[in-house]
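Peer 1: coordinates for the following, if possible.
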Amino acid sequence: MPKVIFIVGPTATGKTETSFLLAEDLKAEIISSDSMLIYKEPQIITSKPPSYMLKKIPHHFVGIISVKDTYNVFDYYLKAIKKIKDLFNQGKNIIVCGGSGLYIKVILDGIFEGPAKDENLRRELQERLKNYGRDYLFEELKRIDPQTAKKISVSDHKRIIRALEVYYLSGIPISEKKRQANGLWRRLPIKIFGLRLKRKELYERINRRVEEMFEKGAVEEVCRLLKMDLSITAEKIIGIKEIKDYLEGNIDFEKAKEEMKKNTRHFAKRQITWFKKDKRIEWIDIDGLTSCEIKEEIKKRL
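Peer 2: You can find the predicted model right below:
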């Protein structure tokens, strides 16, 4: 049976090289799960895999649209699910590699599509909240959907009301609706590995990577990108705002680098927080390990 392996974790942990080496050994194809690698034009500031990797191993969802185009998680979900199913049915091993937590989540768990909002019902629930207090609504949720109640704080009125609304409109608890979502976790034999570094080493790697980006021509690349009509999603690529501020004279060159390092570190911190919540991930501490050694460790655990 084909293997479906996820390699996840924060930026600068060597996911790209590890996935490539593993794909070589397993004769696998790679599904990118990085929301910035989908763009064709940026090479440096998105740390696009080098051309020799792209030529040797099929990479999907790398450089598929222009920075002029918008792209969202639902677009990715529809295409990635189909591609993974197709490859699996062809008997191919698959490696899903990336750090975009939401992209990973929709592949695994699908996208929950609840009933449309009902303003009359919502007003009624809000009136109950006002008249009887938060404990009243929370007890109602515990009665009809104890699984969801365990995951929601009694003070999170918005989510409590939405969970009750879904149940009253559909007759199905929101926890069951989410379970039925069209993800691959329960449908394919999936293993998820997370690459983990000590925070100090991770931040040092990030700082070195940003320095290398500037040495390779990040400023010139952003100059070219700014001449294009960037979409709202493409504008979020780390490096564009920072270098634009430098080019417009708002900050100096060193400040641009420091801002890019800082924003990348903050991004990595958010990634760590996201992935920590997913108990399905099998973590590998990679301090002091080469990509080849990480690859061998993954193979041992398959």
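Peer 1: going by C-alpha atoms from here, please, whenever you check contacts or count neighbours.
Peer 2: Fine.
Peer 1: which residue comes closest to Met1 once chain neighbours are left out?
Peer 2: Closest residue to Met1 apart from its sequence neighbours, by CA to CA, 6 or more residues apart in numbering: Gly91 at 7.1 Å.
Peer 1: tell me which residues in whatever helix or strand Ala149 lives in are buried?
Peer 2: If you go by DSSP states H and E, Ala149 is part of helix 146-151. Counting neighbours by 16 or more other CA atoms under 10 Å, one finds that the buried residues in helix 146-151 are 148-149.
Peer 1: any idea which helix or strand comes after it?
Peer 2: Going down the chain from helix 146-151, the next helix or strand is helix 157-170, by DSSP H and E.
Peer 1: can you tell me which helices and strands that following helix packs against?
Peer 2: Counting contacts by 3 or more CA pairs under 8 Å, 6 or more residues apart in numbering; DSSP states H and E, helix 157-170 is packed against helix 119-132, helix 134-144, helix 174-179.
Peer 1: the same query, at a cut-off of 7 Å, please.
Peer 2: When contacts are defined as 3 or more CA pairs under 7 Å, 6 or more residues apart in numbering; DSSP states H and E, helix 157-170 sits against helix 174-179.
Peer 1: mind listing the helices for this protein?
Peer 2: Listed in chain order, the helices of the chain (DSSP state H) span 15-26, 51-56, 73-89, 101-109, 119-132, 134-144, 146-151, 157-170, 174-179, 199-216, 218-226, 240-247, 253-276, 291-301.
Peer 1: can I get those in CSV including distance to Tyr39?
Peer 2: Formatted as CSV, these follow (distance: least, CA to CA, whole Å):
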stretch, distance to Tyr39
helix 15-26, 16
helix 51-56, 14
helix 73-89, 13
helix 101-109, 15
helix 119-132, 39
helix 134-144, 43
helix 146-151, 36
helix 157-170, 34
helix 174-179, 30
helix 199-216, 17
helix 218-226, 11
helix 240-247, 14
helix 253-276, 18
helix 291-301, 25
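Peer 1: and these: which comes nearest Met1?
Peer 2: helix 73-89 (8.7 Å; CA to CA).
Peer 1: ok and that closest one relative to helix 101-109, angle-wise?
Peer 2: 50 degrees (axes from the mean of the first three to the mean of the last three CA atoms, to 10 degrees).
Peer 1: and for comparison, fold this next one:
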Amino acid sequence: MAGPDAVLIAGPTASGKSALALKLAREYGGAVINADAMQVYRELRVLSARPDAAEEAEPPHYLYGFVSAFEPFSVGRWLVAAQEALDDARTKGLIPIVTGGTGLYFAALLNGLSPIPEIHASIRVEARQKLAELGNEAFHAALAARDPEMGARLNTGDSQRLVRAWEVIEATGQSLAEWQALKGEPVLTGDLARFVLKPNRDWLIERIGRRFHLMMEQGALDEVRSLRGIGSDLPAARALGVPSLLAHLDGRITLDQAVEQAIIQTRQYAKRQMTWFRHQMPDWNVIERSSVDEAAPVIAEMLE
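Peer 2: This is a model prediction of the structure:
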């Protein structure tokens, strides 16, 4: 494929990004690099709608299912892995096709990350212990007393970000907001073809529901059963469908209620994604098509 140094495809959940990237990679000699925060987990193939094993093998797919759901994972770790994937794909003469729905991953790729120092493991442990002892509300108040700006930014229920803000000010004496204001170095530069999918709203809503029911048929409940006991502060514990299905497995809600909750939460998440893309990706090419077969020719024409 002549032209861009890399292709970027963002879009809301269930919009067909993975299938579109696969199609383009097959047609133009590309490699697919995952930019979805939940598709990194090996235990979540079904619920994260990862490509199947055959698709991941050919053409080459990177950063899919390479992390355990039972360990912490951050955008910083993803960015390091993404750099390695980009280098490997180019060494093999393949065009990197980066696709996913995690806007923060794309932002880090294009703008770099703030140079926050590595936080010592002991501080991380102490921060989580403090959250467990105090509870979210009191922990949030304690953070706000030390770091008013981050205290005002964060919601009481956002355990992961509360802990992160505490870790940073504890380790460095500076607010996470101050570190975030410092500019990092972009990982991906050059001639980039950037696309964001914007499918028809009604089409997407219907597809989200249909896809989740299919996930249930494919073993989503067994997948979540294997996650019982996962720490609530880990990102995988908040993956779409996981909290609701865990609640069902714990006997707190029926299976029908769990499925309904998960579908509603997925719709809400897709709406938030679209809002983020609209505000943060104003210069990207918007593809207003509702299927891979409709979107692929439009993108192909723009790549020629």
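Peer 1: nearest spatial neighbour of Pro60 of structure 2, skipping sequence neighbours?
Peer 2: Closest to Pro60 of structure 2 by CA to CA, 6+ apart is Ala31, at 5.1 Å.
Peer 1: which residue in structure 1 aligns with the one you found?
Peer 2: Mapped onto structure 1 by TM-score structural alignment, Ala31 of structure 2 lines up with Glu29.
Peer 1: and the gap between its match and Ile38 of structure 1?
Peer 2: Noted for Glu29 of structure 1: a distance of 16 Å to Ile38 of structure 1, by CA to CA, to the nearest Å.
Peer 1: who are the contact partners of the nearest residue to Asp287 of structure 1 once chain neighbours are set aside?
Peer 2: In space, and not counting its chain neighbours, Asp287 of structure 1 is closest to Leu197: 5.6 Å by CA to CA, 6+ apart. By CA atoms under 7 Å, 6 or more residues apart in numbering, Leu197 of structure 1 lies in contact with 285-287.
Peer 1: if we can go back for a sec, who touches the match of Ala31 of structure 2 in this structure?
Peer 2: Glu29 of structure 1 sits next to 23, 57-59, 93-95 when contact means CA under 7 Å, 6+ apart.
Peer 1: coming back round to it: Trp185 of structure 1: which of the helices of structure 1 is closest?
Peer 2: That would be helix 101-109 among the helices of structure 1, by CA to CA, at 4.7 Å.
Peer 1: the closest one maps to which residues in structure 2?
Peer 2: So helix 101-109 of structure 1 is aligned with residues 103-111, judged by TM-score structural alignment.
Peer 1: mean deviation (superposed) between the matching stretch and structure 1, please.
Peer 2: Averaged over the aligned pairs, stretch 103-111 of structure 2 sits 0.7 Å from structure 1 after superposition, using mean CA distance after the TM-score superposition for structure 1.
Peer 1: how distant is that stretch from the center of its chain?
Peer 2: Mean-position distance between stretch 103-111 of structure 2 and its chain equals 11 Å (CA atoms, centre = their mean, to the nearest Å).
Peer 1: what about Ala25 of structure 2, how many neighbours?
Peer 2: Residues lying near Ala25 of structure 2 (other CA atoms under 10 Å) number 23.
Peer 1: check contacts around the aligned partner of Ala256 of structure 1 in structure 2.
Peer 2: By TM-score structural alignment, Ala256 of structure 1 lines up with Ala258 in structure 2. By CA under 7 Å, 6+ apart, Ala258 of structure 2 lies in contact with 244-245, 248.
Peer 1: please apply the same query to Ile284 of structure 1.
Peer 2: Ile284 of structure 1 makes contact with 193-196, according to CA under 7 Å, 6+ apart.
Peer 1: cutoff 6 Å now
Peer 2: 195-196 (CA atoms under 6 Å, 6 or more residues apart in numbering).
Peer 1: alignment lookup: it to structure 2.
Peer 2: Aligned against structure 2 by TM-score structural alignment, Ile284 of structure 1 finds its counterpart in Ile287.
Peer 1: how much space separates Ile136 of structure 1 from Val166 of structure 1?
Peer 2: Not quite, residue 136 of structure 1 is Tyr, not Ile. 18 Å.
Peer 1: more crowded one of those two?
Peer 2: Between Tyr136 of structure 1 and Val166, counted using other CA under 10 Å, Val166 has the larger neighbour count: 20 against 13.
Peer 1: which non-adjacent residue is nearest the residue most central in space within structure 1?
Peer 2: Nearest to the mean C-alpha position of structure 1, counting by CA atoms, centre = their mean, stands Ser100 at 1.8 Å. Nearest non-adjacent residue to Ser100 of structure 1, counting by CA to CA, 6+ apart: Asp34, 5.1 Å away.
Peer 1: show me the contacts for that neighbour.
Peer 2: Per CA under 6 Å, 6+ apart, neighbours of Asp34 of structure 1: 98-100.
Peer 1: next one: the residue of structure 1 most remote from its centre from Glu124 of structure 1, what distance?
Peer 2: In terms of distance from the mean C-alpha position of structure 1, Asn131 ranks first, at 40.7 Å (CA atoms, centre = their mean). As judged by CA to CA, Asn131 of structure 1 and Glu124 of structure 1 stand 10 Å apart.
Peer 1: can you check Ile298 of structure 1 too?
Peer 2: On the measure of CA to CA, Ile298 of structure 1 and Glu124 of structure 1 end up 53 Å apart.
Peer 1: for Pro10 of structure 1, same thing?
Peer 2: 43 Å.
Peer 1: who's more crowded, these two?
Peer 2: Neighbour totals were compared for Pro10 of structure 1 and Glu124, and Pro10 leads with 27 against 12 (other CA under 10 Å).
Peer 1: contacting residues for whichever residue in structure 2 pairs up with that one?
Peer 2: With TM-score structural alignment defining the correspondence, Pro10 of structure 1 maps onto Pro12 in structure 2. Counting by CA under 6 Å, 6+ apart, Pro12 of structure 2 makes contact with 101, 270, 273.
Peer 1: all set now, cheers.
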